[in-house]
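> The amino acid sequence is not available; the structure is as follows:
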């Protein structure tokens, strides 16, 4: 199907979005791209840029309608590696485009509403409680039991998410979580033991195709807790085919329960002694270069292209959702001490390591590196492929080991 005369609204033009924006351009689409940062790199690829916060769906809609009066008819809307399903839904529902209902977009934007909906639909989830009223914090923590997770109801990038192992940590943890919530709402969740997974599912008129499946890596947790910082992930999974199938079945049931009938469902999943459980479901393309880079490398499927087709209301063929290959893929992040960066060495050598498919460094001379408290503070990563998973991980780690960050001297 030709896309030559079609127009796509993309919300989000940051570094991660660029890979997806390039794919949209290659599909022949004309692009209206919205981002609140005038310097966002993806805006350079826009046919019609919109400078508006990705969280302000009404402002984006108003700008889109201005362009429609100029003959720019929008055929689909999608968030590109940005957690803004409500913004997309505001536009798509007003213009009659494919996508989430406003109710569904709310469920996947608000972690408490999501848990309540999943619980009502019988989807296995951790025990949880609303503790926005701090006076009920200790009572609810005792009811759930330690260890537990405390998190903002409506934040992103693991901001304010903490693992609490002793009750004396609750008060200060609540304060941080509330500070990271735009609405000052906080919730508790049971801490679930077991391997965790990232999944990514294409949803075409109620049919589910889970093509992305990776094991999540939390080897940093003993050092970073109470903060829960993921150090990448890898595929193929190390669990059995039966466990993988159960996780996929559960994430697809959860997506249906949340009303995700067209588009993409991103799952954060765990396999416990009681079976597969849902941590969170997002109605959007994932970040971490999972949807844009890792899934295509692992499966041979251009995942972004298929997601764009769904946003345009096009039906996916069996060929579109057929896995073409099973290649081992790993992503690992830079692990750096705190300090002010003087200069960085070894980037070209790291990029030249066999099997390195992507290497990005997010710091530069003058950058200040802080102790990790959320995912937005990670300083760089390497994505590697190989014939087997262990080698892919080794290649990513080898590349990162070649990067040397020299720090400015501190005055004592």
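Yep, that arrived. This structure is a prediction, so every number in the text was calculated from the model and none was measured. Numbering: from 1, shown residues only.
> contacts and neighbour counts: CA atoms only from here.
Fine.
> What residues sit buried inside the top helix by length along the chain?
The longest helix of the chain (DSSP state H) is helix 241-257. Buried positions in helix 241-257, judged by neighbour count with 16 or more other C-alpha atoms under 10 Å: 244, 247, 248, 250, 251, 252, 253, 254, 255, 256, 257.
> for stretch 48-62, same thing?
Using 16+ other C-alpha under 10 Å, the residues of stretch 48-62 that count as buried are 48-61.
> farthest pair in those?
With C-alpha to C-alpha as the measure, no two of the buried residues of stretch 48-62 lie farther apart than 48 and 55, at 18.7 Å.
> Take this one as well and set it beside the first:
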């Protein structure tokens, strides 16, 4: 039997569990990006130096290497390319290239939601600053300004004062790949902002790992999640509504099989909203944590899907406690020295500690997910105990930066 080849776009440590799962299946793993020193390339079988946003260049390499599957696992910039290559080569993917383009562009996604009767904020996309400034009265203020094609809350600003709109647009454009940005009404949330790692099999939504997001109100960018918590305490009626609307979305978009990262929220107007739906795993190692927290290995399932293998026993997660991913971050730019965690806390609650930096490295204030220093996987017996720990981190955690 010929060894199957799996191409993974990107080189971040998010790919390591997928590389491990692929190797368990006997597959040959190729990692691809333009940064040869990225950590994932040390664990793959072959490295391909190519920009993951250049879809035709990636296709050329994929054809040369005769791959059997492709993923942009938790790597947002490569999703459209992965869908493109999969469609051109007849490989498994969550959706068509056209659908991936809709889901990965915030403006196109908002338009699709609006056109199909989903709850959707008042929104409009632009590639011209002056045109946007002339539309200030179109929106119900305050507004959120975002690049249409970025993830990890990069380039995102809430604007309350119309005179600050131009500055926010310029910031969004600084984080954009294609020069487009979106302005939309700010939706005041009820309870927590939330999300889900959701798995679809043959068009049917079978798994939803709903989580709640915590934010560091003192961070430079207060819209970057500083922690995710499972299981979500969102009211069950809203979870069911979101699942129903996700299924309707997936049916309309003719989705097939695979993992999706979903951001959603319930707002003070009593409505539930799909904010983002991306055909990839979420960042911050969400799928990895769920493999500790629940009884379905969605990284393994996604790897099997990419290689054209069957997905068995996919079902809603059954949790083994209360879990959190804490994003380690600095409140200032400086030189990293150390992370100190109380020994009793480590013994009772820390499942895994991951640091992406070492002593002496320059670190930056928390402006987006790319400024994370690492993660802690945490487990508690109750949500109350978990919430207390997150809200009182100074009692057990110290990040030393000078």
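Looks like it arrived, so ask away. Small disclaimer: the values here were computed from a predicted structure and weren't measured.
> How alike are these chains, TM-score-wise?
The TM-score (TM-score structural alignment, normalised by the length of the second structure) is 0.90; 397 aligned residues with a C-alpha RMSD of 2.5 Å.
> follow-up on the earlier one: touching the helix or strand that the longest helix of the first structure is followed by from outside, list them.
Using DSSP states H and E, the helix or strand that directly follows helix 241-257 of the first structure along the chain is strand 263-272. The contact list for strand 263-272 of the first structure (C-alpha atoms under 8 Å, 6 or more residues apart in numbering) reads 99-100, 192-204, 243, 247, 251, 255, 276-286, 307, 310-311.
> okay, the longest helix of the first structure sits on what stretch of the second structure?
Per TM-score structural alignment, the counterpart of helix 241-257 of the first structure in the second structure is residues 236-252.
> quick revisit: with respect to residue 301 of the first structure, which of the buried residues of stretch 48-62 of the first structure is nearest?
residue 54 (27.6 Å).
> quick one: the closest residue to residue 232 of the second structure other than its chain neighbours from residue 181 of the second structure, how far?
Excluding its sequence neighbours, the residue lying closest to residue 232 of the second structure (C-alpha to C-alpha, 6 or more residues apart in numbering) is residue 211, at 4.5 Å. Residue 211 of the second structure sits 27 Å away from residue 181 of the second structure, going by C-alpha to C-alpha, to the nearest Å.
> Of the two, give the one with the bigger neighbour count.
Comparing residue 211 of the second structure with residue 181 by other C-alpha atoms under 10 Å, the one with more neighbours is residue 181, at 30 against 26.
> Could you check how far the equivalent of the more buried one over in the first structure is from residue 136 of the first structure?
Matched to the first structure by TM-score structural alignment, residue 181 of the second structure sits across from residue 186. Separation of residue 186 of the first structure from residue 136 of the first structure (C-alpha to C-alpha): 11 Å.
> what residues does the longest helix of the first structure touch?
Contacts of helix 241-257 of the first structure (C-alpha under 8 Å, 6+ apart): 117-118, 121, 123-124, 199, 201, 206, 208, 210, 237, 261, 265, 267, 269-271, 275-278, 281.
> Can you turn the buried part of these into a ChimeraX selection?
The buried residues among those can be selected in ChimeraX (16+ other C-alpha under 10 Å) with this line:
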select :117,118,123,124,199,201,208,210,237,261,265,267,269,270,271,276,277,278,281
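> Residue 152 of the first structure: how many residues sit nearby?
Neighbours of residue 152 of the first structure under the rule other C-alpha under 10 Å: 30.
> do residue 349 of the second structure as well
Using other C-alpha under 10 Å, residue 349 of the second structure is surrounded by 18 other residues.
> Might you report the residue contacts of the residue nearest to residue 232 of the second structure?
194, 195, 196, 228, 229, 230, 231, 232.
> Would you state the helices of the second structure in chain order?
Using DSSP H, the helices of the second structure run over residues 16-24, 55-65, 79-89, 97-104, 106-115, 129-133, 165-174, 236-252, 286-293, 298-306, 343-349, 383-391.
> nearest to residue 400 of the second structure, of these?
helix 343-349 (16.8 Å).
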